[in-house]
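In: with the sequence up front, the predicted model follows.
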Amino acid sequence: MSTVARRTNPVTEMIDWLESGPAFSLRGLASYIRVEDFTDEGEYVVRAEIPGVDPDKDIDVTVTGDVLTVRGERHEEERDKNHSEFHYGSFSRSLRLPRTASPEDVKATYRDGVLEVRLPMGEEPKTSAHIPVQRGKS
């Protein structure tokens, strides 16, 4: 397994995390989704813990530019409860994709409370190029 090259630094990662929504609210864990990412056989993989949802109705996955966004909603069952630490309601998490991730062929699967999104990895883009300067007409 190889590592994923990031084009951000830890400060930028922290800003992205803060902008993705508050991790805590007065009721406890709010709109935060725990994720992990790695590369596997030429694909960039993001796994997100989202238990207790119906993937057909409650999860929306989009790629806009170089950002992967997972949105959804967990619905509360009507029951007489004495105590609950479950979070119900809307949630969202956005992650910046590596430069080589190719959003054209994204695949998402949901199994056992875990959403897995796979994107093919392309070649490392050139970071610099020599540009010849042509003489303009006088």
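Out: Right, received. Where do you want to start?

In: use CA for all of it now, contacts and neighbours both
Out: Fine.

In: what segments of this structure are strands?
Out: Remark: strands assigned in the chain by DSSP state E are 24-25, 28-29, 35-40, 43-49, 59-64, 67-74, 89-96, 107-111, 114-120.

In: export these as TSV, with columns for distance to Pro10 and mean neighbour count.
Out: Below are those laid out as TSV (distance: least, CA to CA, whole Å; neighbours: other CA atoms under 10 Å):
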stretch	distance to Pro10	mean neighbour count
strand 24-25	21	10
strand 28-29	23	13
strand 35-40	16	14
strand 43-49	19	19
strand 59-64	22	14
strand 67-74	17	18
strand 89-96	13	17
strand 107-111	27	13
strand 114-120	23	19
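
In: what about Ile50, neighbour count?
Out: Burial measure for Ile50: 22 neighbouring residues, criterion other CA atoms under 10 Å.

In: ok, it touching Asp112?
Out: No - counting by CA atoms under 8 Å, Ile50 does not reach Asp112; the two are 9.0 Å apart.

In: please compare the first structure with the one that follows:
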Amino acid sequence: MTTIARRQRFSFPDLPDWFEAFPTRFAMPTMSDLSTVRIEDYIENGRYAIRAELPGIDPADIDVVIDDGILTVKAERTEREVDKNRSEIRYGSMSRSVALPADANEDDIQADYTNGMLTISVGLREEKAEAKHIEIKHTT
């Protein structure tokens, strides 16, 4: 019996994978995508920093809150009252919450809004808690 080797049907090996991912590549954003603030976080100069992308939002419409180790950024973009032929701009409320590092100093916080980017910087405590050894009780 002779076996026939199958040749690849596509000259581009990634093409079938691309088509399988096609629906997600061009899917319409969901409401949760539209109401989430996009962020990046990093440590710089001994401080925990978060940058939030908030273009075109009035700083008076931005609220930053820290509660129980959670930093929350809330913002709202209000729609202009003009006749529009088309609008692709997102309007409404958006928010994002991030857990602060365990050594964050909630009394040392700075925020700056420049060119549509909100940068929040939180100081980090230098003293680290020492490891604690816990005695294990054993009953027989």
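Out: The structure has been received and is ready for your questions. Source: prediction; values computed, not measured.

In: let me see the TM-score of these two.
Out: The TM-score (TM-score structural alignment, normalised by the length of structure 1) is 0.70; 108 aligned residues with a CA RMSD of 2.2 Å.

In: for the strands of structure 1, which one sits closest to Trp17 of structure 1?
Out: In terms of CA to CA, the element of the strands of structure 1 nearest to Trp17 of structure 1 is strand 89-96, at 8.3 Å.

In: give the aligned range of the closest one in structure 2.
Out: Taken onto structure 2 by TM-score structural alignment, strand 89-96 of structure 1 occupies residues 92-99 there.

In: chain center to the matching stretch: distance?
Out: Put simply, stretch 92-99 of structure 2 sits 9 Å off its chain's centre (CA atoms, centre = their mean, to the nearest Å).

In: and if you look at stretch 106-117 of structure 1?
Out: 12 Å.

In: against structure 2, where does that stretch fall?
Out: Against structure 2, stretch 106-117 of structure 1 falls on residues 109-120 (TM-score structural alignment).

In: export the strands of structure 1 to a markdown table and tack on distance to His130 of structure 1?
Out: As requested, the strands of structure 1 are exported to a markdown table (distance: least, CA to CA, whole Å):
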| stretch | distance to His130 of structure 1 |
| --- | --- |
| strand 24-25 | 48 |
| strand 28-29 | 50 |
| strand 35-40 | 31 |
| strand 43-49 | 30 |
| strand 59-64 | 30 |
| strand 67-74 | 29 |
| strand 89-96 | 28 |
| strand 107-111 | 37 |
| strand 114-120 | 29 |
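
In: let me know which of those strands is the nearest to Met14 of structure 1.
Out: strand 89-96 (11.5 Å).

In: give me the contact list for the closest one.
Out: 16, 20-21, 30-33, 66-76 (CA atoms under 8 Å, 6 or more residues apart in numbering).

In: how about 10 Å then?
Out: Residues outside strand 89-96 of structure 1 that contact it (CA atoms under 10 Å, 6 or more residues apart in numbering): 6-8, 13, 16-17, 19-21, 30-35, 37, 46, 48, 50, 58-76.

In: what about Asn105 of structure 2, neighbour count?
Out: 17.
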